[in-house]
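Participant: Build me a model:
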Amino acid sequence: MSLMRRDPWRELASFREGINRLIDETIGRRFPFPGWSEWKPSVDVLDKGNEYVVRADLPGYNPEDIEIKVTETSVSIRGEIKEEKEIKEGDYLVRERNFGSFARTIPLSTPIKPEECRSRFKNGILEIILPKADAAKGRILEIETE
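Facilitator: Have a look, this model is predicted:
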């Protein structure tokens, strides 16, 4: 007799995650019908204490193809690659490269200073440095008596 209880909901959640991962890896990123699935770049967000660092994989993009918008509480990345229209060398045997646009917004848990943010792009990797705003400091009020 086992003292541990079986949790069918946990097993079902694990199964659902596996199915979602399978779909994403096989057809989710390159589904042949526009609008059915949207490609989004892989993103890492690091908390370095006094700043956030966001790194996004954008292979095939040029800096002119990318727009970054920062607010006090989020960073948004948009990009677009136009499809090559005139291919005259031959017919495709395999066509897997992505074309089109993407948009990604990353919420931040600590306010940042938009005016001090900076970015750089090298070897298909976009890096955005987001300095954190100083935390609002409170004070203890003295109670006046008459």
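
Participant: switch to C-alpha atoms for all contacts and neighbour counts from now on
Facilitator: Will do.

Participant: residues in contact with the residue nearest in space to the middle of the chain?
Facilitator: In the chain, the residue lying closest to the centroid (C-alpha atoms, centre = their mean) is V43, at 4.4 Å. Each residue near V43 by C-alpha atoms under 8 Å, 6 or more residues apart in numbering is listed here: 54-57.

Participant: so can I have a markdown table of these showing distance to E116?
Facilitator: What follows is the contacts of V43, written out as a markdown table (distance: C-alpha to C-alpha, whole Å):
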| residue | distance to E116 |
| --- | --- |
| V54 | 15 |
| R55 | 17 |
| A56 | 19 |
| D57 | 23 |
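
Participant: To compare with the earlier structure, here is another sequence to fold:
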Amino acid sequence: MREIHDTDQSHTAPVDVMDDGDRFVVQADIPGYESEDIDLRLEDEQTLWIDVDEDARRSSSDTDYVDRQRPDRSGTVTVDVPDPVDGTEASATYERGVLTVRLPKADGVDGRTIEISER
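Facilitator: Predicted coordinates:
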């Protein structure tokens, strides 16, 4: 398991990396976020960065909490894949707390941001 590191605590994010022939499929369990809270980027053709940043505005200060145990969470998970991938053809979905990123295998392609689509 990889850790999502933030300033207050670390929590684990189970991540699977599967070789699906012509692509790698990365699945990460990161429940409790909205897709707009997750940024993906591919660097060096082999490193996927998953940045999560829970919008602090959702925990508005005008709310009177009796007890609050779920902190605002943000952090980063990095995932290395064994072979270079084509970031221009990468895709991602986020459904029920599971982020699925599809990374087609390729050679000599620069990194880029990956958009997450809703299902």
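
Participant: Next, the TM-score between them, please.
Facilitator: Aligned and superposed, the two chains score 0.71 in TM-score terms (TM-score structural alignment, normalised by the length of structure 2); 100 aligned residues with a C-alpha RMSD of 2.4 Å.

Participant: picking that back up, tell me which residue of structure 2 matches up with the residue nearest to the centre of structure 1.
Facilitator: Aligned by TM-score structural alignment, V43 of structure 1 pairs with V15 of structure 2.

Participant: Distance check, its match against T100 of structure 2.
Facilitator: Note on V15 of structure 2: its distance to T100 of structure 2, by C-alpha to C-alpha, to the nearest Å, is 10 Å.

Participant: Next, show the common contact partners of those two.
Facilitator: Residues touching both V15 of structure 2 and T100 (C-alpha under 8 Å, 6+ apart) are 26-28.

Participant: Now the buried members of those residues.
Facilitator: 26-28 (16 or more other C-alpha atoms under 10 Å).

Participant: Among these, which ones are in strands?
Facilitator: Residues of these located in strands (DSSP state E): 26-28.

Participant: Please tabulate those in JSON lines, including the columns distance to D19 of structure 2.
Facilitator: Shown next, in JSON lines, are those (distance: C-alpha to C-alpha, whole Å):
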{"residue": "V26", "distance to D19 of structure 2": "9"}
{"residue": "Q27", "distance to D19 of structure 2": "12"}
{"residue": "A28", "distance to D19 of structure 2": "15"}
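
Participant: For E89 of structure 2, state which of those residues is nearest.
Facilitator: V26 (14.4 Å; C-alpha to C-alpha).

Participant: Tell me the residue in structure 1 aligned with the closest one.
Facilitator: Aligned partner of V26 of structure 2 by TM-score structural alignment: V54.

Participant: which residue sits closest to its match, ignoring its sequence neighbours?
Facilitator: V45 (4.5 Å; C-alpha to C-alpha, 6 or more residues apart in numbering).

Participant: need the contact list for that neighbour.
Facilitator: Counting by C-alpha under 8 Å, 6+ apart, V45 of structure 1 touches 52-55.

Participant: ok, back up a step: ok, so of the ones in strands among the buried ones among the shared contacts of V15 and T100 of structure 2, who is nearest T113 of structure 2?
Facilitator: V26 (15.4 Å).

Participant: hang on, the earlier thing: can I assume the residue nearest to V54 of structure 1 sits in a strand?
Facilitator: Yes: the assignment for V45 of structure 1 by DSSP: H, G, I helix; E, B strand; the rest coil puts it in a strand.
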